[in-house]
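In: Have a look; sequence and predicted model below, questions after that.
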Amino acid sequence: MTAVTTGTPTPTPSVGRAHTRIEGRDKVTGAARYAAEVPFDGLAHGWLVLSTVARGRIRAVDAEPVLAMPGVLAVLDHRNAPRLDTDYIGLLGTRPDPTCAVFQHDRVPHRGWPVALVVAETSEQAREAAEALVVHYEQEPHDVGFRSGHPDAYALDSHGPAVTEKGDLAAQLAASAVVVDAEYTTPEEHHNPMEPHAATARWEGGRLEVIDSNQGATWVVGELANLFSLDPASVRVRSEHVGGGFGSKGVRAHQVAAVMAATVLQRPVRVVLTRRQMFSLAGYRSPTAQRVRLGADADGRLRALEHGSLSLTSTVHEFVESSAGAARVMYDADAHHTANRVVRLDVPTPTWMRAPGEAPGSFALEAALDELAEKCGLDPIELRLRNEPAKGPVSGLPFAGRNLPACFREGARRFGWADRDPRPGLRRDGRWLLGTGTAAASFPAGAAPSTATVTAHPDGGFTVRISAADIGTGARTALTLLAADALRVAPERVRVLIGDSDFGPAMIAGGSMGTRSWAWAVTAAAAELLDRLAHGTGIPPEGITVRSDTAAAIGALPPAERHSFGAQFAEVAVDTATGEVRVRRMLGVFAAGRIVNPLTARNQLLGGMIWGISMALHEEAVRDRASGGHVGADLAGYHVATHADVPHIEAHWIEDHDPRDPVGIKGIGEIGVVGAAAAVANAVWHATGVRHRSLPIRPDRVLTDTGGARPGTRTPPDGGAPDA
């Protein structure tokens, strides 16, 4: 046995210092292999065939001519595919989206529904055959038109009540000196991670192995085991490198189709989605129509707050974009009402997308607060500070830290807010009208049970194993730093292995809970290991391994409102002759708990803020009512912000320490996007005097809405929910 060599405390802790990514060199040199790049002997390739009608039935699939094409091995459809079990509740507490249960019936609920999988020896052969496959349909009338006030809308719970009501709304509105009553709309938006969705499935020794690009290997194991009626122990999912997810990389049709084909052919099968297919099969953010009513005293104190949101869902699965949830945390009022409603349409099922609910909800709420500040003659920051709640407006729980005022104070100092003339439409730079705006941000800081193992080796090194997912956030590096400090060694002595379901159950990379949850498990295991080493005589050749499970500790955490907070600031320039809006500079200041790695943390915050710019000015998926499909389902037709759209952007954070929190990490993957679009929209109002209540603020909308407008008097004529 080797003597214990845990090392002495490093001179400076690793956490809190900037570190480049552990896997950075592998990624930039191409050594890191993603899901579609891992080699397999005897690999076959599947290509999904999607429906070309928006509603109806499959009458026939002409598979015989395709089966005769070179290299084609099989055509799977509803007539011959393995049967699946969909009667279960999954890891996230919901039933599976039936879109995942492919080829189980002849119904077509939306355009882009998977109707067949063609499998061939090469990807090129599979694609050619899939495009040649003829499917006959019995077409039925469809409805894809989302609009405000849809008669079939209904309230839907989603990780919280659909409707909350406190106080007499009508009475408080009537007693208010100032009232804002407006509707705000956001369009359909898509994730578009750099790496398309891909999965390879194979059977080896009676065990199913899936190489996948996902946000949680144990999540995918559970869903596949349930769908195929397998023992979870007989399923292994590996997802070492993931090129982005943003909420889209859960369990999708391509993984299930790959497992089906591998089961039928008894050889490895890979299925990769094209960018165009992702617009139908990877989920998206639902459009929203949100009505916000605010009533306040003359000094800006809120008496009434109502935030109602309508989003869409598919006819086969319920998903709600819970935008009204933003108001349940940010501001209180004597009468406080919120509601999340949905309407079923013949469209694919929406899903979680970076800051689900909070991103569109903050646009409506923070734009309405800006309108209220204007009516009250108050500075927008001062109005928000006057309405800081002492406890959760709906929950009544205490805040486990609420440093939003400090974010605004620091942000105002850095941005030069004190020099701002509040009157709109006055500042010019040549042909450009200039304006500045601000908005608040919040996002929950939850945690979920996870397991981790830490092994001490005789050579003085340590190995951490946890089924975490690094979707580009730098999680692998953050866990290395956390483990190193917990073990009191340098990061170079710690090896972190992630993305393998065999490491045990762990929280997914989502909801800004990944690093917080995994860190809890890793540090707990490290602490126990150090204790064992301190009382032991040495380390055997096989090492000493300790396993942790945080379920009990998380369950014992006192109830509280735990959130990250932030203040967003934007300066824009608007050319009323061309309708162009440019963001000249943007600043975000955040209170997000303990920052593990400043380098990757700033990367995450800046990325979220850039997404907010993209949301405010560019992103909009348009659905054709006649066909039920998208217009321009690619990155040429779907516009996103690029380098030229972001000339100067800064992200900072303040001290945000909660001594009662055993982890101190709050998660920063989503807080950066919250409030960013509202800050840009509020700045456009300050520049032009025109309120834009519908995103994105396109040049044609600017041209339509600023012609002959007196500052502060006009609102866009298209303030209703979009038809697309």
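Out: Yep, it's here.
In: C-alpha only now, for contacts and for neighbours.
Out: OK.
In: In a strand, Val583, correct?
Out: Yes. Counting by DSSP: H, G, I helix; E, B strand; the rest coil, Val583 falls inside a strand.
In: what separates Asp157 from Thr349, distance-wise?
Out: Taking CA to CA, to the nearest Å as the measure, Asp157 and Thr349 are separated by 16 Å.
In: meant to ask about Ala440
Out: Distance of Ala440 to Thr349, computed by CA to CA: 30 Å.
In: quick one: terminal-to-terminal distance for stretch 283-303?
Out: From its first residue to its last, stretch 283-303 covers 38 Å (CA to CA).
In: Remind me what the longest helix seen in the chain packs against, helices and strands.
Out: Among all segments of the chain classified by DSSP state H, the helix with the greatest residue count is helix 514-535. Contacts of helix 514-535 with other secondary structure elements, assessed using 3 or more CA pairs under 8 Å, 6 or more residues apart in numbering; DSSP states H and E, are made with strand 451-456, helix 475-487, strand 544-549.
In: Second structure follows, compare the two:
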Amino acid sequence: MTRHLKVDAPIPDSPLDHMAQGVLGKPVSRLEGPLKVTGRATYAAEARPEGLLYGVLVQAAIPAGKVLSIGDAPGAMVVIHDPRLIRYAAQGMATEGPTAGPDEVEYMGQAIAVVVAEALEAAQAAAQALQVTYEAKDVPVDPEAVEPERPEDKQSATGDLDRAMQDASHTLDQIWHTPSHTAAAMEPHAATAEWSGDTLTVRAGYQMLATSREQLADAVGIKPDQVRLLAPYVGGGFGSKLGINADSVAAAIAAQQLGRPVQVVMTRQQVFDLAHRRSETRQRIRLACDTQGKLTGIGHEALVSNLPGVSFSEPVTQATPFTYQAAHRQIVHAIARVHRSCAGSVRAPGEAVGATVFECAMDELAETAGIDPVELRLRNIPDTEPCTGRPFSSHKLAEALREGAARFNWSDRRPTGQRREGDWYIGMGVASAVRVNSLIESRARVTLQADGRAIVETDMTDIGTGSYTILGQIAAETLGLAVDRVEVRLGDSDFPPASGSGGSFGAASSGTSVYLACAEIRSQIAALIGCDEADLTLQNGQVRTGNVSRPLDALLTGELTGDGHLEPGKTEDTVRQATWGSHWAEIAVNRWTGEVRVRRMLGVFACGRVLNEKTARSQCLGGMTFGLGMALTEAMAHDPRDGHIVTRDLAEYHIPCHADVPPLEVHFLTESDTYVGPLHAKGLGELGICGAGAAILNAIHNACGVRVRELPATPDKIIAGLQS
């Protein structure tokens, strides 16, 4: 039987608050952890089916044009140049491929062919020696040099912002630039494909199996039910594995043509080229306030880029409409169509760069108005969503700011430039954290075996976030079992389709479907023992109702199966759902070298029910580290002549290393959001990055008076600021 829930109304009383097992929320270590640390958790590139061949991608050497011819590849079995490969790049959550003509190159580095050989080294050598001729054409590659599109549905205005700026006691009007970013997941993209008749099986790193299955079927030209995807272990994604990529398409086409399994693994440089980037941004922030610091005007203009014809554009201003109150508001969203690699979702698309810049602007306005930065934020938190008047499903920003200020000893902060330790300027900074929240349709199947053990099956993925453990805890809590008596099976498209991992909706969405499946089994257990489901207590493998108590395995005469089906409903529209927090940083700036050292960081977060304290904290630590990288080190550089990516590996694209990251402190606020389903849980994986970089940049200014508006804040920019 299937238990279905469409979240059309709040659920004030969560059934999970009345469960007796007591494992949900606890810091349970990852169930698959021993497999990973001993090397027994095999990833896509480690698959070794019999007869395996190796494919190496060939990339375009022009920014745009056509492929005219491809030469021979001595030492290789075959060179496959197929329109399906050249046209089907990373598609995020889309279910259909691009529609432009075959053989069209749209950016330098695009996959145009795959070379296949018996040995990887032979394929690599042949690919490097391959001669390709092109018909090149001139195309724009600089987002600042083209007239951008301004989609009508992405613009909004209320009141008269220009008048508010004229009449205000204090104003700010500044422009920030953020560079492109890459996800740079630990596991490079890889796919191993083999055919059995007309059925294709691909083992790869995917975040979302249900939509990736449709994409691959569309790319290869078969039906979705002819495709099976396997992704039991994924070494990170951060958005880059939301959809299929050239590795999957190339492996599938080659395996079909050659009648043998084919594996395609991207090099790190190819990952930078072919896995979509976060768009660079140019953001203009205008703020106006009265003498008391009450905002009267908010303007946020964003310019982003993408390839022609791609629907996605970085939603930079996503949180701006509801974070702070102001009567006069304007949102401008512009898209430059240029021939750089495809832009798509990278961890916390929108707020990661949008909230970071906006929170820097709030800090600057606070200084102009002579108001403490925390107090300025507190004075401008809205009671309802501005412009629409919708209530918030919950609102914890004020509490997060006050709690963080107390824990971080914000009262010890000194005015700009007044704290020195030898050659180091010391400063403290703050930023609000905000991220939209949503649920995604999700299904799961749970089987309770006759011996009292449970099996959870869903095509949900674990990309390092803890899905195996969290879903196991939900099932254990609901069925009254020890966690080690629950087996969680993930990452197989033959299982019921889940939400997938992305957008911070995975745990709450797939977790709710697992809970619903277990709740259906609870009703069957209640029928067996002869009571209402509400009168049933399951704990430690015992079934209790009233004065009756029996071992669960003694009560069962066979397997019980429940299916859970979650759908988002009216609460997605009737209330504004979001997660909240605050970021705090203390940094040191060297007066001679401009070096910035982060001394400590603190994050305070509200994300509804915390499903596992350990994995939740881990997500926040990762997000805060992402923010540190955004503020100080990370920048994807493009050649201005042809748009190709210059910083194509981890030697040139600088992510924070251990020495860059100080001890990080994470605290969770108690929150129960009744509008997000029976779990009362919301997204967390992306909240930790939203605003983290701003706290560091604001601390730099507090330390030495330098405002860096072109990220990242590298030493050369700090030195230039100190000199001026």
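Out: Done, it's in. Quick caveat: nothing in here was measured; it's all calculated off a predicted structure.
In: closest to Pro193 of structure 1 out of the helices and strands packed on helix 514-535 of structure 1?
Out: Within those, the stretch nearest Pro193 of structure 1 is helix 475-487; the backing value is 16.9 Å (CA to CA).
In: Give me the mean distance between the closest one and structure 2.
Out: Compared with structure 2 after the fit, helix 475-487 of structure 1 shows a mean deviation of 0.8 Å (mean CA distance after the TM-score superposition for structure 1).
In: ok now do the equivalent of Ala509 of structure 1 over in structure 2, which residues does it touch?
Out: When structure 2 is aligned by TM-score structural alignment, the residue opposite Ala509 of structure 1 is Ser501. When the contact criterion is CA atoms under 8 Å, 6 or more residues apart in numbering, the partners of Ser501 of structure 2 are Gln207, Met208, Leu242, Met460, Thr461, Asp462, Ile463, Ala507.
In: Which element, helix or strand, includes Ser501 of structure 2?
Out: Mapping Ser501 of structure 2 onto the secondary structure by DSSP states H and E places it in no helix or strand at all.
In: gap between it and Leu602 of structure 2?
Out: 26 Å.
In: hmm, back to that, just want to know which of Asp157 and Thr349 of structure 1 has more residues nearby.
Out: With other CA atoms under 10 Å as the criterion, Asp157 of structure 1 and Thr349 differ in neighbour count, and Thr349 comes out ahead with 27 against 16.
In: what residue of structure 2 matches up with that one?
Out: Using TM-score structural alignment, the equivalent of Thr349 of structure 1 in structure 2 is Cys342.
In: so the nearest residue to Asn682 of structure 1 once chain neighbours are set aside is in which element?
Out: Once flanking residues are discounted, Asn682 of structure 1 sits nearest to Gly437: 4.8 Å by CA to CA, 6 or more residues apart in numbering. Here Gly437 of structure 1, judged by DSSP H and E, is contained in strand 432-444.
In: Quick check: buried residues in that strand?
Out: Using 16 or more other CA atoms under 10 Å as the burial criterion, the residues of strand 432-444 of structure 1 that qualify are 432-444.
In: to the chain's geometric centre, what's the distance from the longest helix of structure 1?
Out: For helix 514-535 of structure 1, the gap between its own C-alpha mean and the chain's C-alpha mean amounts to 28 Å (CA atoms, centre = their mean, to the nearest Å).
In: Superposed on structure 2, what's the mean shift for it?
Out: Relative to the matching residues in structure 2, helix 514-535 of structure 1 has an average distance of 0.8 Å after the fit, by mean CA distance after the TM-score superposition for structure 1.
In: Give me the neighbour count for the residue nearest to Ile613 of structure 1 when sequence neighbours are not counted.
Out: In space, not counting the residues next to it along the chain, Ile613 of structure 1 is nearest to Ala677; the distance is 5.9 Å by CA to CA, 6+ apart. Here the count is done by other CA under 10 Å, and Ala677 of structure 1 has 33 residues near it.
In: Please pull up the equivalent of Ala677 of structure 1 in structure 2.
Out: Structural alignment (TM-score structural alignment) places Ala677 of structure 1 against Gly693 in structure 2.
In: Roughly how far does the residue nearest the centre of structure 2 sit from Phe626 of structure 2?
Out: Nearest to the mean C-alpha position of structure 2, by CA atoms, centre = their mean, lies Arg347 at 3.2 Å. Distance, Arg347 of structure 2 to Phe626 of structure 2, using CA to CA: 9 Å.
In: same deal with Asp290 of structure 2?
Out: Distance check for Asp290 of structure 2 against Phe626 of structure 2: by CA to CA, it reads 35 Å.
In: Aligned against structure 2, show me the partner of Gly206 of structure 1.
Out: Aligned counterpart of Gly206 of structure 1 in structure 2: Asp198 (TM-score structural alignment).
In: surely its match meets Arg228?
Out: No. Under the criterion of CA atoms under 8 Å, Asp198 of structure 2 lies out of contact with Arg228, with a separation of 11.4 Å.
In: Which of those two has more residues huddled nearby?
Out: Taking Asp198 of structure 2 and Arg228 together and counting by other CA under 10 Å, Arg228 has the greater number of neighbours (20 against 10).
In: Can you find the partner of the more buried one in structure 1?
Out: Under the alignment defined by TM-score structural alignment, Arg228 of structure 2 corresponds to Arg236 in structure 1.
In: which non-adjacent residue is nearest its match?
Out: In space, Arg236 of structure 1 is closest to Glu209, 4.8 Å off (CA to CA, 6+ apart).
In: isn't the one you found right next to Ala233, touching?
Out: No. Applying CA under 8 Å, one finds Glu209 of structure 1 not in contact with Ala233, separated by 10.9 Å.
In: all strands for the stretch 51-200 of structure 2, in order.
Out: Taking DSSP state E, counting those that start in this stretch, the strands of the stretch 51-200 of structure 2 run over residues 53-59, 65-70, 78-80, 104-105, 111-117, 132-136, 156-158, 170-178, 190-196, 199-204.
In: Mind putting those strands into a markdown table with distance to Ala275 of structure 2?
Out: Compiled in a markdown table, the strands of the stretch 51-200 of structure 2 are given as follows (distance: least, CA to CA, whole Å):
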| stretch | distance to Ala275 of structure 2 |
| --- | --- |
| strand 53-59 | 13 |
| strand 65-70 | 21 |
| strand 78-80 | 21 |
| strand 104-105 | 16 |
| strand 111-117 | 11 |
| strand 132-136 | 23 |
| strand 156-158 | 31 |
| strand 170-178 | 19 |
| strand 190-196 | 11 |
| strand 199-204 | 14 |
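In: okay if I get those strands as a markdown table plus mean neighbour count?
Out: A markdown table is the format used below for the strands of the stretch 51-200 of structure 2 (neighbours: other CA atoms under 10 Å):
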| stretch | mean neighbour count |
| --- | --- |
| strand 53-59 | 27 |
| strand 65-70 | 16 |
| strand 78-80 | 21 |
| strand 104-105 | 23 |
| strand 111-117 | 27 |
| strand 132-136 | 15 |
| strand 156-158 | 14 |
| strand 170-178 | 19 |
| strand 190-196 | 25 |
| strand 199-204 | 23 |
